[in-house]
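Trainee: Below is the sequence, then the predicted model.
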Amino acid sequence: MYIYNVTINIEESVHDQWLLWMRETHIPDMLATGKFSKAKMCKVLVEEEMGGLTYSVQYTTTDKKTLESYYIEDADRLRQDITKLFAGKFVAFRTELEIVSEH
């Protein structure tokens, strides 16, 4: 199993609008690709010097091949949505994680 982790710092001025959009639109759109079995959104509890609020959104997928398919088939389209709506109001970075064990 793999986790596609997106860490996002969002400006406070658009935070509420962004959070609603994430819950009602973006995360459901990600799951609708059929490439992720679940999503977990976590608030990062560290204050950033640059301000804003930081979240980690973790999308679980079965294997690296499925994640690669997401990059090829869906990533550009879904990333454009956030850029159109919140341009200049967020910073994001993405990390791939391989689940080694769960207890």
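Mentor: Cool, got the structure.
Trainee: drop to CA atoms for contacts and neighbour counts, all remaining ones
Mentor: Noted.
Trainee: For the chain, which segments count as helices?
Mentor: All helices of the chain, identified by DSSP state H, fall at 15-21, 27-32, 64-70, 76-86.
Trainee: okay, pairing it with this:
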Amino acid sequence: MFIYNVTTKVSWNIHDAWLKCMQQEYMPAMIATGCFIKYQLSKLQEQNEEEGPTYVVQYFAESKALYNRYIEFYADVFRKEYAEKWGNNLVDFRTLLEVIE
């Protein structure tokens, strides 16, 4: 199992719209690619939220091949749409984790 981990600090001025979009559109669209079997949305705690809260979305892929399929066929489109919609109102970074146990 592999986890595609996306951490995002969201500006307060887009927070509600961003969260709604993530829950109703973006995360379900990621599952619809067929590359991931589920996702989990979490909010970081004990962080300075003066400029906005930080969220982590984890997308679970059953194999590295499925993750690679996402990167090859879908990632650029999703990232472009995401950047066009939210601009400089958020900062995010992505990591890939392999589940060991």
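Mentor: That came in fine, so what should we check first? All values reported here derive from a predicted model rather than from experimental measurement.
Trainee: Let me see the TM-score of these two.
Mentor: The TM-score (TM-score structural alignment, normalised by the length of structure 2) is 0.95; 101 aligned residues with a C-alpha RMSD of 1.2 Å.
Trainee: returning to what we had before: between the helices of structure 1, which one is closest to Ile3 of structure 1.
Mentor: Nearest of the helices of structure 1 to Ile3 of structure 1, taken as C-alpha to C-alpha: helix 64-70 at 9.0 Å.
Trainee: list the buried ones in the closest one?
Mentor: If you call a residue buried by 16 or more other C-alpha atoms under 10 Å, then helix 64-70 of structure 1 has these buried ones: 64, 67, 70.
Trainee: List the residues that contact the closest residue to the first one other than its chain neighbours.
Mentor: In other words, Lys64 of structure 1. Distances taken as C-alpha to C-alpha, 6 or more residues apart in numbering put Tyr2 closest to Lys64 of structure 1, at 7.0 Å, once the chain neighbours are dropped. Residues in contact with Tyr2 of structure 1, defined by C-alpha atoms under 8 Å, 6 or more residues apart in numbering, are 60-64, 96-99.
Trainee: try 6 Å this time
Mentor: Tyr2 of structure 1 makes contact with 60-61, 63, 97-99, according to C-alpha atoms under 6 Å, 6 or more residues apart in numbering.
Trainee: any chance of the helices of structure 1 in JSON lines, plus distance to Thr54 of structure 1?
Mentor: Written out in JSON lines, the entries for the helices of structure 1 read as follows (distance: least, C-alpha to C-alpha, whole Å):
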{"stretch": "helix 15-21", "distance to Thr54 of structure 1": "10"}
{"stretch": "helix 27-32", "distance to Thr54 of structure 1": "16"}
{"stretch": "helix 64-70", "distance to Thr54 of structure 1": "24"}
{"stretch": "helix 76-86", "distance to Thr54 of structure 1": "15"}
